[in-house]
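Undergrad: Requesting a structural model of the entry that follows:
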Amino acid sequence: MGFRITTWNVNGIRNPFSYEPWRGTRTFESMFDILESDIVVLQETKIQRKDLRDDMVLVPGWDCYFSLPKFKKGYSGVVIYTRNATCAPIRAEEGITGVLCPPNSSVAFRDMPEEQQIGGYPTLSQLTSPSFASDLNDLEDPGEAALSKERIDAATLDSEGRCVVLEFPAFVLIGTYCPAYRDESRDSFRMDFLNALDARIRNLVSQGKRVFVTGDINIARAPIDSAHALEGIRKNTTTEQEFVTSPPRRLFNALLADGVVVGNRENDKEQPVLHDICRSFHPNRAGMYTCWDTRLNTRPGNYGSRIDYVLCSLEMREWFSDSNIQEGLMGSDHCPVYAIFKDRVLHNGNVVHIHDIMNPPGIFEGGDRQKEYSSQYILPTSGRLLPEFDVDKRRSIKDMFARKPPSMPPRLPSTPRAVENLTAPISIEQAPPAPGQIDSDGLLNTPDDFSASKSMSRKRPPPPPTVAAKRSKSAAVPNAASTAGQKTLKGFFKPKAIGGSASSHSSARTSSYGAFDSDAGTSSSRICATNDSSTAEGAQNTEFPLDNSAANTWNPLIPSSPNKLDQDTVIDPIVSKEDWSKLFTKKPVPRCDSHEEPCISLTTKKPGMNRGRAFWICPRPLGPNGEKEKGTQWRCPTFIWASDWNGSSQPES
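TA: Okay, here's the model as predicted:
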């Protein structure tokens, strides 16, 4: 298999893992192996830097270069993955204009020394925005569509994460995600980006560098590349000339060797510089679409458009052995597009192996590796060098929970003054128990076992005492005991004396709960027996005075007299159950007229009085014509408002 480059708009970097064949392994390494690619360019990653994970960045055997949006969240984004075994770039940049800065630097790419630049940056005169006429048919010469110009904000163009540029000895690779048409508010930004991209490509070619452009251009270059355009031409709602003369499409076709440009070309765009690789292998193939509308489910009927491209400089057109789309691979509203290089190509007048010119000099010779890939070939813009993914600076989570070695107790001073200071009163927690209160197991025996267990649980094990410490403890115990007003630890657990009978009852309860043995079941039964006997005795010895008001008080244990209305009313539980079931049961789903299949429910999002209303339509996809058809295998004209459907006419299934 030759050297392959694949482009894919994934509509979210993790989106493909919800589909086969990616769902089984759910790793980028296996995804790239299935794609059989050496360079993978992904667009619309829709991820922020803080959400990047190890499996996205630290892919075994791969390097990566990200361009992420600076402000918008979950939007746009481009990443290029390169296989270390077959290729390694010599320079890498983010953005199309060169105004962004490398990591840990305040110098823009375009202001760096010339030997560190990729070059071809748009000049100040090229960073201008032409304002196009709304209707080019009213002009005598559509080539004079640029009526006025105003300065383009380069920093704004590169703030949305739409371009990554890598340079290899063979060519400069531009992976891009061009803005799509949404509304008039984005028309200016879209044209500004396309003009900057056009200028960068032409400048690189004029410097003698070969260029490989790939990604989601978001432009269908000809009617054959758009099912919607073919439908409009068939219905006479538009013409082919109107289609190709739209400003973005005209600018894109001016770059291509076989692009259709109506009228005279602009002065700086007279010569085409790019070759459409995929279309050159399938010049007359209809329906070669790469993007479909998932909301309308137009992919099964192949009603889509070709807006993803693999393009190259004109002198590279003989370097490729195959190029195609992979419409069978699911995972996004786009499909992958690839181009495969020949093993040997004509480079600067010499026939060389493609691996020799896809790596720094000396890595490959004649297609055989001479040096192993190492970290010295990683460029500063690589995702592997982001601080949060630097393996050398990481701390394992196991280290946070590992038990630290105990610190050695400090040595006690041996001076007489220090020994005297040690005889000062010790705090309650540090005071050792009396010698007669320690049993053979080392446990504390006190009159109150419960209190002893509490004190033992709170007491920290002291370090092994030294000779000086033993002497100080023997002198400290009587001082601590004779301290006026100082309580012992057991004093906190003794009940306070309230009154005669209350005090004795409290003491009895405390002793009953405190006197438990090691057998939990025995202690529990003993406590329950004590409580039950005391309750029975209290019930026998207590006398309650009889009050007339108590007799009139409602007692829940005495059934009240039945109501006459309750005797006459008979409630059938089966009928009640059916009524409740009807109340909470969903209405049956209607079936379409042509296929008798359950309809699907959608919600209107078009602005107007029906916005937000739900409706039912046929579940089948639209056909190749993009229309609803009656009596065919495609979507039929069935349409039912959800508010009008009562489920009464539901046919039996």
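Undergrad: C-alpha only now, for contacts and for neighbours.
TA: OK.
Undergrad: Please tell me how far N646 sits from K587.
TA: 7 Å (C-alpha to C-alpha, to the nearest Å).
Undergrad: just the helices in the stretch 251-400 of the chain please.
TA: With DSSP state H, counting those that start in this stretch as the criterion, the stretch 251-400 of the chain has helices at 277-281, 397-401.
Undergrad: ranking those helices by burial, who's on top?
TA: Highest mean neighbour count of the helices of the stretch 251-400 of the chain: helix 277-281, a mean of 19 (counted as mean count of other C-alpha atoms under 10 Å).
Undergrad: count of residues packed around G208?
TA: With neighbours defined by other C-alpha atoms under 10 Å, the count for G208 comes to 8.
Undergrad: Quickly find the element holding it.
TA: According to DSSP states H and E, G208 maps onto no helix or strand at all.
Undergrad: what does stretch 176-188 contact?
TA: Contacts to stretch 176-188, defined as C-alpha atoms under 8 Å, 6 or more residues apart in numbering, come from residues 43-44, 76-78, 129, 162-164, 189-190, 193-194, 213-219.
Undergrad: Between its first and last residues, how far does that stretch reach?
TA: Start-to-end, stretch 176-188 (C-alpha to C-alpha) is 18 Å.
Undergrad: Here is a second sequence; please produce its structure as well for comparison:
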Amino acid sequence: MRLCTWNVNGLESLIRKGYFTTFIQQTNPDIICFQETKISRRKLAQWSVVTKDWNCFLSLCKSNEGYSGVGTFCKLFCPLFKAEEGITGFLPAECLSWNSKRPWFCHLRDNPTWRETSYSVGYHFEVGGDSDKLLELDKEGRCIIVEFPDFVLFNIYVPFNSDEETFEYKYLFLQSLSKRIEKLLQGGKNVVVCGDFNCARTRMDHCDPDGIFQKQPRDIPFELEPCRILLNEICTPKGPMVDVFRHFHPERIDAYTCWNAQTGARKTNFGTRIDYILANKEFVDSCIVDCDIVSDIYGSDHCPVYIDFHCSMSVQGSWIECVEQLPPFCCQHFPDLLGLQQSLKDMVSCSVNVKHSRTEEVQRKDLCFKETTRSKRSRVRNRKMDSQSEKNVTLTSLITYTRAYSENSKNAEKNYCPTVRESEKVHLSKYQKAKEDWRKLFQSRQTVPLCSGHQEPCQLRIVKKKGSNLGRKFYVCARPIGKGEEGRCNFFLWYENRDAR
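TA: You can find the predicted model right below:
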């Protein structure tokens, strides 16, 4: 079997542009974990993300529509025992609020409390005063937990820390993940964690660990960042989990999964490895046979990572009872999606069919326009012929009339054209001179400088970072950021200083 994880940076765009088709055909996964789906509840029916040949679990952002979100898809033959949204255990299944008559219904909790229900994976941990912040994280759609017969799968999207507040959320999330894993392992469960961790484990996993090449030096050393320390405590040789990719490829360098799309860093492979698949050592040794990065699949600023494994799910047998008792968190229970499920094959071909239908419609309209134009021309031509036939003009009279008209026009041209031509020449010469003067004026003011490293025209950019230079324009090398001759050189010039250099 194959499990794939991928931060898609918008699942709707991935389906619409056809990248989802390439991903399915090239990887052929049995379990898919998506991060940053950015799908809202009202668009689920529109894009028919829920399929009838896959079991689907979606955690959508409830505080900001179209933000964050994770989704776990698994084929129907995979038995499912339980499924849970969020890492805290505070959130009830979202579909339960739509139908309170279900036997497993649990009322929304006014105050967050740890309480296991019949549909939750369980193995929760006690928390103190951070319950409100954890609940806010779970409302953003950052974690789905699914329990299979042989392991418990975490699909996570760790917050990105850009300031002190987001750093606190990120650290709290990783801390909660560590506690939840520890509880499951103590209960005798195998654990697999996959997703976007927004953190590179080691220097080998980062193109510029010290920030020297990007001229953004770190405030503290790379190895001493708190979130990185916590992540390495989870999956170091002394920790409970194994970084599966490094287990199979311990010495591979330049193996990245995320690149800056704004700087075109993927062309020069100037990126980071922040998408991981972690598993406990017993499961890695007994079940996982391979793990790799699929860097040639596009559609996002991340690329997929997969593992191949074998377990009891690989042998078809007594699974019917499990499949019939799907957890209530499964999207097939959502009342607003009943009857709208389609097969994955239909979903993959949806965007292609839409493109073909639009192309055919444009061609049909173009053909109708051409036929209409031809018919109009033919009618005009027939009218002219009818009018000529009504006048009974002979060929001889027509030739005589044409010659007379040409002689008269030549005589008129001799008398009139010289004056007109002279005035036209004067007018054109003045116009051309003014046009040339304006072109030279703006060309001198809009000259794009050449970079010092490659002698190529530079790219004009704007400072978007908060500070004293916010909004200022500057020139940099137009090549994508990266190391070596193919990467961007160190040329920099403020836009205001381009004429004084």
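Undergrad: Counting neighbours, which of the contacts of stretch 176-188 of the first structure end up buried?
TA: 43-44, 76-78, 129, 162-164, 189-190, 193-194, 213-219 (16 or more other C-alpha atoms under 10 Å).
Undergrad: Which of those residues fall in strands?
TA: Q43, V78, S129, C163, V164, V213, T214, G215, D216 (DSSP state E).
Undergrad: Map the second one across to the second structure for me.
TA: Think V78 of the first structure. With TM-score structural alignment as the criterion, V78 of the first structure lines up with V70 in the second structure.
Undergrad: do you know how far its match is from V294 of the second structure?
TA: In terms of C-alpha to C-alpha, V70 of the second structure sits 20 Å off from V294 of the second structure.
Undergrad: just V476 of the second structure next, same as before
TA: In terms of C-alpha to C-alpha, V476 of the second structure sits 31 Å off from V294 of the second structure.
Undergrad: now swap in W6 of the second structure and tell me
TA: From W6 of the second structure to V294 of the second structure the distance is 10 Å (C-alpha to C-alpha).
Undergrad: who touches both of those two?
TA: With C-alpha under 8 Å, 6+ apart, W6 of the second structure and V294 have common neighbours C303, P304, V305.
Undergrad: May I ask which of those has the most neighbours?
TA: Counting by other C-alpha under 10 Å, top hit in these: P304 with 27 neighbours.
Undergrad: Give the equivalent position in the first structure for that one.
TA: Checking TM-score structural alignment: P304 of the second structure goes with P336.
Undergrad: and N610 of the first structure, what does it touch?
TA: T604.
Undergrad: The lengthiest helix in the second structure: what's the following helix or strand?
TA: When the second structure is parsed with DSSP state H, its longest helix is helix 395-445. Counting by DSSP H and E, the next helix or strand C-terminal to helix 395-445 of the second structure is strand 459-462.
Undergrad: Tell me how far that following strand lies from the chain's centre.
TA: Distance of strand 459-462 of the second structure from the chain centroid (C-alpha atoms, centre = their mean, to the nearest Å) equals 24 Å.
Undergrad: Where in the first structure does the helix or strand following that strand fall?
TA: The helix or strand immediately downstream of strand 459-462 of the second structure is strand 473-476, counting by DSSP H and E. Using TM-score structural alignment, the residues of the first structure aligned to strand 473-476 of the second structure are 614-617.
Undergrad: List the contacts of the matching stretch.
TA: Counting by C-alpha under 8 Å, 6+ apart, 590, 592, 599-604, 637-643 sit against stretch 614-617 of the first structure.
Undergrad: need the strands for the stretch 151-300 of the first structure, in chain order.
TA: Assigned by DSSP state E, counting those that start in this stretch, the strands in the stretch 151-300 of the first structure fall at 163-167, 172-177, 211-216, 274-276, 291-292.
Undergrad: Can you lay out those strands as JSON lines showing distance to E93 of the first structure?
TA: Formatted as JSON lines, the strands of the stretch 151-300 of the first structure follow (distance: least, C-alpha to C-alpha, whole Å):
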{"stretch": "strand 163-167", "distance to E93 of the first structure": "5"}
{"stretch": "strand 172-177", "distance to E93 of the first structure": "10"}
{"stretch": "strand 211-216", "distance to E93 of the first structure": "15"}
{"stretch": "strand 274-276", "distance to E93 of the first structure": "21"}
{"stretch": "strand 291-292", "distance to E93 of the first structure": "28"}
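Undergrad: re the thing from before, relative to F71 of the first structure, which of the helices of the stretch 251-400 of the first structure is closest?
TA: helix 397-401 (31.3 Å; C-alpha to C-alpha).
Undergrad: before we move on, back to that, so how much does the match of strand 473-476 of the second structure differ from the second structure once superposed?
TA: Compared with the second structure after the fit, stretch 614-617 of the first structure shows a mean deviation of 2.0 Å (mean C-alpha distance after the TM-score superposition for the first structure).
Undergrad: tell me how far the ends of stretch 152-159 of the first structure are from each other?
TA: 13 Å.
Undergrad: So which residues make contact with that stretch?
TA: 69-71, 95-97, 99-100, 127-129, 189, 192-193.
Undergrad: now these as TSV including distance to R471 of the first structure?
TA: Shown next, in TSV, are these (distance: C-alpha to C-alpha, whole Å):
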residue	distance to R471 of the first structure
P69	72
K70	70
F71	70
G95	77
I96	81
T97	81
V99	77
L100	73
L127	88
T128	91
S129	92
F189	86
D192	88
F193	86
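Undergrad: Now that we have those, which of them are buried?
TA: For the contacts of stretch 152-159 of the first structure, buried by 16+ other C-alpha under 10 Å: P69, G95, I96, T97, V99, L100, L127, T128, S129, F189, D192, F193.
Undergrad: Give the aligned equivalent of the fifth one in the second structure.
TA: Per TM-score structural alignment, the equivalent position to V99 of the first structure in the second structure is F90.
Undergrad: That match and T113 touch, don't they?
TA: Yes: shown here, F90 of the second structure and T113 form a contact pair, counting by C-alpha atoms under 8 Å, at 6.4 Å.
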